[in-house]
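1. please work out how this folds:
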Amino acid sequence: MKILIIEDDNRLASLLLRALHENGYEADVAYDGQMGQKLALNNDYKLVITDIILPKKDGLEVCKEIRRQKSSLPIIMLTALGTTDDKVEGFDAGADDYLVKPFEMRELLARVKVLLNRYANLNSNTASTLIYSDLELNLNTKTVVRNNQSIHLTPKEFKLLEFMMRNSERVLSRTEIAEKVWETHFDTGTNFIDVYINYLRKKIDKGFDTKLIHTKSGMGFILLNDESEA
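-> Below you'll find the model as predicted:
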């Protein structure tokens, strides 16, 4: 398991490198975004840990380019910025997880393990297409179609929809969504899950007579083909 660290803070980069080595991972370090992107795209890494604020090329742009060329490479974003808007921006760029500095090293290691396991399970999953009602999600091409209309989703929107389709007709709490899609504990002080549900609802349901994404007040959200729920 080889991991790439993109971090311009020498002290933090050294701490990350040592922690990963002590836990059985191989790791390389890039100290600017430009070199980090080059290494990520030209080598067989299993996961990338990147800061946002980097010399030469910021982490958001690096993340977008990695996601464009290597859609199945998991990315953890590190940043000192922790507002809902900052998190949404990071997830929109393609990050799988978001950790605000300062953080506990054991928490980072736990998230690394979860992401590596999740992607390994996804890669071993033989089912390539999920279908619910007139909605179709292709796991190989990362495309979504509803009633023959192509729908463009960001990487995080795609993962949220995938989770909802795998658990269709079941109410999903914000806590469960946070743990299963974002691999993090739900912070009641932020509303980023509601933000993403609204993003998804506008793309999946807008313009269609039958609404599929519904809110269950006080409980969570459900993917359900039931016009009476709209």
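2. please count neighbours and contacts with C-alpha atoms only from this point.
-> Noted.
3. for residue 18, see how far away residue 29 is.
-> 11 Å (C-alpha to C-alpha, to the nearest Å).
4. tell me which of those two has more neighbours.
-> More neighbours surround residue 29 than the other of residue 29 and residue 18, with 21 against 14 (other C-alpha atoms under 10 Å).
5. that one: what secondary structure?
-> Following DSSP: H, G, I helix; E, B strand; the rest coil, we place residue 29 in the strand state.
6. run a quick neighbour tally on residue 15.
-> Neighbour tally, residue 15, other C-alpha under 10 Å: 12.
7. if you could redo that for residue 73, that was the one I meant.
-> For residue 73, the neighbour count with other C-alpha under 10 Å is 21.
8. isn't it right up against residue 47?
-> Yes. Look at residue 73 against residue 47 with C-alpha atoms under 8 Å: they come within range, at 6.0 Å.
9. helix, strand or coil for residue 63?
-> With three-state DSSP as the basis, the three-state label of residue 63 is helix.
10. can you check residue 193 too?
-> Looking at residue 193 with three-state DSSP, the answer is helix.
11. let me see the contact set for it.
-> Going by C-alpha atoms under 8 Å, 6 or more residues apart in numbering, residue 193 touches 174, 177-178.
12. so which bits of the lengthiest helix in the chain are buried?
-> In the chain, with assignment by DSSP state H, the single longest helix is helix 105-124. Neighbour counts using 16 or more other C-alpha atoms under 10 Å place 108, 111-112, 115-116, 119 of helix 105-124 among the buried residues.
13. same for whichever helix or strand comes after that helix, what does it pack against?
-> Going down the chain from helix 105-124, the next helix or strand is strand 129-132, by DSSP states H and E. Applying 3 or more C-alpha pairs under 8 Å, 6 or more residues apart in numbering; DSSP states H and E, we find strand 129-132 packed against strand 135-138, helix 155-166.
14. please give me the structure for this one as well, since I'd like to look at both together:
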Amino acid sequence: MKLLLAEDEKELSRAVETILTHTGYEVDVAFDGEEALALFYERAYDVIISDIMMPKLDGIELLENIRRQGDATPVLLLTAKAEIDDRVVGLEAGADDYLPKPFAMKELLARVQALARRVQGYSQPELKCGNVILQMDELRLTARNDVQLSLQEAALMRLLLLSSERPIKGRSIVEKLWADETEEDKVELYIAYLRDKLDSIGADIVIAEERDEDGTAFRLVKEE
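-> Okay, here's the model as predicted:
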């Protein structure tokens, strides 16, 4: 399984990377939040371990960016602060677990293994509708043939698949995926990308849209 470790304390980072690698995990390391976010955009991970206090982008901001993409990868937050308020902030931002420093490596491993089991046993690496399959772990869309998706295309496709045939308002998509965007033009752009890709793989579903005074909504329907 592949892990992302974001920790700016280099000695601690090396120690954690060593124990995780020795246990059998493949580990990518980042020393600040911006580097971690760049790796997240490039690759798919099974579990993310992130310190809260990091330069450039802190762990909460990193977590918020990850969740904003519609990504549900389990995140374990590390912090030197043990106050309840810090734990609440992390959990409210979407963290799956919380481990205050200093910690025993044995406890860190136990937490990571628990999150990894959750990924294997309870996550939905594949979502289906009609003849279309979305493989979130590989960011791949498959029907009669397949195509690679960007992370944001996959996040949007995931929202559409999870809602089945229930329409999703454009502004709701903005809130879930691009909370820093004020316009819905980006939704229209990515809907167009996905329509092209569904057509290219021979999908038997299409993205329909419904317009009213409250704006535009989108849903997946069987192609006529």
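15. out of the helices and strands packed on strand 129-132 of the first structure, flag the one nearest residue 98 of the first structure.
-> Between residue 98 of the first structure and those, the shortest gap by C-alpha to C-alpha is with helix 155-166, which sits at 11.8 Å.
16. residue range for the following helix or strand past the closest one in the second structure?
-> The element immediately downstream of helix 155-166 of the first structure (helix or strand, assigned by DSSP H and E) is helix 174-181. Helix 174-181 of the first structure lines up with nothing in the second structure when matched by TM-score structural alignment.
17. between helix 155-166 and helix 174-181 of the first structure, find me the angle.
-> 110 degrees (axes from the mean of the first three to the mean of the last three C-alpha atoms, to 10 degrees).
18. related to what we said a few turns ago, pipe the helices and strands packed on strand 129-132 of the first structure into TSV and attach distance to residue 125 of the first structure per row.
-> Shown next, in TSV, are those (distance: least, C-alpha to C-alpha, whole Å):
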stretch	distance to residue 125 of the first structure
strand 135-138	12
helix 155-166	13
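19. make CSV out of these and add distance to residue 10 of the first structure and mean neighbour count.
-> Shown next, in CSV, are these (distance: least, C-alpha to C-alpha, whole Å; neighbours: other C-alpha atoms under 10 Å):
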stretch, distance to residue 10 of the first structure, mean neighbour count
strand 135-138, 41, 18
helix 155-166, 30, 20
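20. of these, which is nearest residue 64 of the first structure?
-> Residue 64 of the first structure lies closest to helix 155-166 among those, at 9.6 Å (C-alpha to C-alpha).
21. show me what the closest one is in contact with.
-> Helix 155-166 of the first structure has contacts (C-alpha under 8 Å, 6+ apart) with 91-96, 130-132, 137, 142, 172, 177, 180-181, 196, 199-200, 222-223.
22. now stretch 35-50 of the second structure
-> With C-alpha under 8 Å, 6+ apart as the criterion, stretch 35-50 of the second structure contacts 1-7, 29-30, 59, 62, 65-66, 73-78, 112, 115-116, 119, 137-138, 151.
23. what range does it cover in the first structure?
-> By TM-score structural alignment, stretch 35-50 of the second structure lines up with residues 35-50 in the first structure.
24. now the end-to-end length of that stretch.
-> 12 Å.
25. pull out the buried residues from it.
-> 35-37, 39-40, 45-50.
26. among those, which are located in strands?
-> 47-50 (DSSP state E).
27. list the contacts for the residue nearest to the spatial centre of the first structure?
-> Centroid-nearest residue in the first structure: residue 96, 2.7 Å away (criterion: C-alpha atoms, centre = their mean). Neighbouring residues of residue 96 of the first structure by C-alpha under 8 Å, 6+ apart: 74-77, 115, 156, 182.
28. how close does it sit to residue 28 of the first structure?
-> For residue 96 of the first structure relative to residue 28 of the first structure (C-alpha to C-alpha), the value is 20 Å.
29. same check on residue 192 of the first structure?
-> Distance from residue 192 of the first structure to residue 28 of the first structure, counting by C-alpha to C-alpha: 32 Å.
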